[in-house]
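**Q** What would the 3D arrangement of this be:
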Amino acid sequence: MYVETTFHDAVEQETSLPGWRQEYRQVSTGGYDGRTAAILLPGVEILRETISVGTEQVFSAPEGSVIFYYYPKLDESELARGERALGVSGFALNWTNRIGFMDAGSDLPMLVLRRSAICDEERSSKAQLVEAPLEHAAFLADWLLSLLGAASQQSYPYAREDVDELLADLITDRFELLFQTSIFCEIPQIAKAEKIYKKIRDRILDAPDRPHTVRSLSRELGVSAFELRASCQSFSQIPLDKILTLLRLNGARRDLLQARCAPRKVSDIAMDWGFFHWSRFALRYRSLFGETPSETLKS
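**A** Below you'll find the model as predicted:
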């Protein structure tokens, strides 16, 4: 079965991937334009997710699954020379309560497989990521994209139920071979920065109306201001001071969307998220989301 859906808000796209738990927050300016496409087969799901703006994503993959991902490298200098722009690829074994950042214009193909079908539990019990050879991963990612492309044009050659299982087996066989020839990794170094970033965002979201500063967060979390800034920058590629504002603006947007059904004043929502200067809040909000808080409330 083929499914394709478009979205105009990060909150709408959170529920687009079957079996996933997700929260999306917009972290770069511009109107939101997102799309998901999926081919659902027995025990196998081919997914493609595109988003026009940068996003912070908190997510958990379906339980008992292994995720193959291929995130293309957008390097204009390589493309100008006609060389293949490879990316980041691999298998994720324990994607539970994770955080990631996607660039503006992201295009991410993924494959969801049953863990029991391809995974050597004894070998992978201590690993979180399995690094796949880029050339092989890029070839198989192109194959997945070609299947999605054919399905979107209604020329999907495997539309009959009697061959769905055959295609699922073929996909599993190819990716099991890639998995077995990949490199198992211990918890990556970036995990420490991710843990610190989680503490920062949890503190902001637990008390959004408080006037948080880098110094106050340093005292409350017991982490030096230097380490807070460095961890946030290395993990998100966004300065900590800006992250503090982005998280609160996204929180205000969520409440504005909910207020369409349970009316509230925009000014009250702004104050709930620590914005006490109305015009400054409206300016920052419009700069990020491409519309005013009042327009969000009335849409």
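**Q** rest of the way, CA atoms for contacts and neighbours
**A** Fine.
**Q** the helices in this protein, which residues?
**A** Ranges of helices in the chain, per DSSP state H, are 10-13, 76-80, 115-118, 121-124, 134-152, 161-180, 190-206, 214-221, 225-236, 240-258, 266-272, 278-289, 293-298.
**Q** any chance of those in TSV, with mean neighbour count and distance to Ala92 too?
**A** What follows is the helices of the chain, written out as TSV (neighbours: other Cα atoms under 10 Å; distance: least, Cα to Cα, whole Å):
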stretch	mean neighbour count	distance to Ala92
helix 10-13	18	21
helix 76-80	11	27
helix 115-118	15	10
helix 121-124	10	11
helix 134-152	17	14
helix 161-180	16	10
helix 190-206	16	14
helix 214-221	14	29
helix 225-236	18	18
helix 240-258	19	26
helix 266-272	18	37
helix 278-289	16	31
helix 293-298	16	36
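**Q** Let's compare: structure for the following, please.
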Amino acid sequence: MDGAWWHDLRSGDIDELAMHLNAFQWRYDQLGAGYFFGHLAEIDLPHVTVFRERLNHSTRQSGSLPPGTIGLVVPWSTGGAMWMNGVCMTDARIALSDRAEVEFCTASDADYAFAIVDSAIIEDALESTGARMAPHLHRKLSIAQLPGASGSALRQLFTIAHGSLGEVPDSLRADTARRLLADQFTMELVEVLSKAAPAEERNGALRKRVVDRARDLMLGHLDEPLSILDVCKHVGASRRKLNYCFQEVLGTTPLAYMRAIRLNGVRRDMLACGGKGEGVYDIAARWGFWHFGQFSADYKHHFGELPSHTLQRGKDCLIRR
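**A** All right, here's what the predicted structure looks like:
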């Protein structure tokens, strides 16, 4: 169901969720294996957009927010862990992005809320209240410790918007009600931006540097994947340490992560292949899958369908265009 201010999307196609966020520069990769299902609800308020998303499999999401906005993310439930730029999220933490790239990893059965607010509105509110954005939040992605009662206040506002996921909130049908809720979100975000303290994450930056070096190396050899021992040698870490860093930063192992990223790359290329005349094997080989039988089995396990079916869907979409 869609309205002028309320939207509800339920999909088994992970890329459809990304396309719905068309104002974002956003990408999803499915990390967990099996049929995917996602539910994304959106409420458009004056200068504020409020979302809630529920996913049945772990994902990696990356990109940037719409220009001229500041965003915040809070866990809705504690059913599955979330990692934002390598830091594990908890109920007492919030992620804030001010003109910064975001990397967001979710565990299975993820449920979280996020909002974006026009930067100009935030700047006006800061000026009118005599407050200033905390320096550690300016023009970056930060994980912050929620000040005072801000955690419960934000959750109350998100509950008004999306307490019953997938149902139009009757309390917001009036324009005045939506305007008041937007004002409340703005003022609460000003409170957070001016008073939130940095979330302490011991050794978090070091772990993320190890993971980033390993990923850069592995992504540079997609057509001929490196062994995990080669990766360890180049980044100067033991296999145990590398596994630990990946688990802490991304919630998965190096091998599982790279296999998932490569499988997602194959899937995305097959859906976008159009009239290039490439077959499944051509695309799979480009992503470093040389043992076609094993690739086909891994692909079906990960996405719940054969690669040939995905390729056919890509061709069918081209014909419908």
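**Q** TM-score them against each other, please.
**A** Once superposed, the chains reach a TM-score of 0.82 (TM-score structural alignment, normalised by the length of the first structure), with 288 aligned residues with a Cα RMSD of 3.0 Å.
**Q** nearest to Pro62 of the first structure, of the helices of the first structure?
**A** Smallest distance to Pro62 of the first structure across these (Cα to Cα): 10.3 Å, for helix 115-118.
**Q** Now do that closest one: which elements does it pack against?
**A** If you count contacts as 3 or more Cα pairs under 8 Å, 6 or more residues apart in numbering; DSSP states H and E, helix 115-118 of the first structure packs onto strand 65-72, helix 161-180.
**Q** how distant is that helix from the center of its chain?
**A** Put simply, helix 115-118 of the first structure sits 24 Å off its chain's centre (Cα atoms, centre = their mean, to the nearest Å).
**Q** How about residues contacting it?
**A** Gly64, Ser65, Val66, Leu93, Thr172, Phe175, Glu176, Phe179 (Cα atoms under 8 Å, 6 or more residues apart in numbering).
**Q** do the same with stretch 110-120 of the second structure
**A** For stretch 110-120 of the second structure, using Cα under 8 Å, 6+ apart, the contacting residues are 47-58, 65, 68-77, 79-82, 158, 186.
**Q** for stretch 201-216 of the first structure, same thing?
**A** The contact list for stretch 201-216 of the first structure, computed with Cα under 8 Å, 6+ apart, reads 217, 225, 228, 240-241, 244, 247-248, 251, 271-275.
**Q** and that stretch, which stretch of the second structure?
**A** Alignment of stretch 201-216 of the first structure against the second structure: residues 215-230, by TM-score structural alignment.
**Q** Just send the contacts of stretch 201-216 of the first structure back as TSV, with distance to Gly19 of the first structure too.
**A** Listed next are the contacts of stretch 201-216 of the first structure as TSV, based on distance: Cα to Cα, whole Å:
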residue	distance to Gly19 of the first structure
Leu217	35
Ala225	38
Leu228	33
Leu240	32
Asp241	34
Leu244	30
Leu247	25
Arg248	28
Gly251	24
Met271	35
Asp272	32
Trp273	31
Gly274	34
Phe275	35
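**Q** sorry, back to before: please tabulate the helices of the first structure in CSV, including the columns distance to Gly87 of the first structure.
**A** Below are the helices of the first structure laid out as CSV (distance: least, Cα to Cα, whole Å):
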stretch, distance to Gly87 of the first structure
helix 10-13, 24
helix 76-80, 12
helix 115-118, 23
helix 121-124, 23
helix 134-152, 7
helix 161-180, 16
helix 190-206, 18
helix 214-221, 34
helix 225-236, 18
helix 240-258, 26
helix 266-272, 40
helix 278-289, 28
helix 293-298, 36
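**Q** what's the closest of those helices to Glu4 of the first structure?
**A** Comparing the helices of the first structure under Cα to Cα, the one sitting nearest is helix 134-152, at 7.9 Å.
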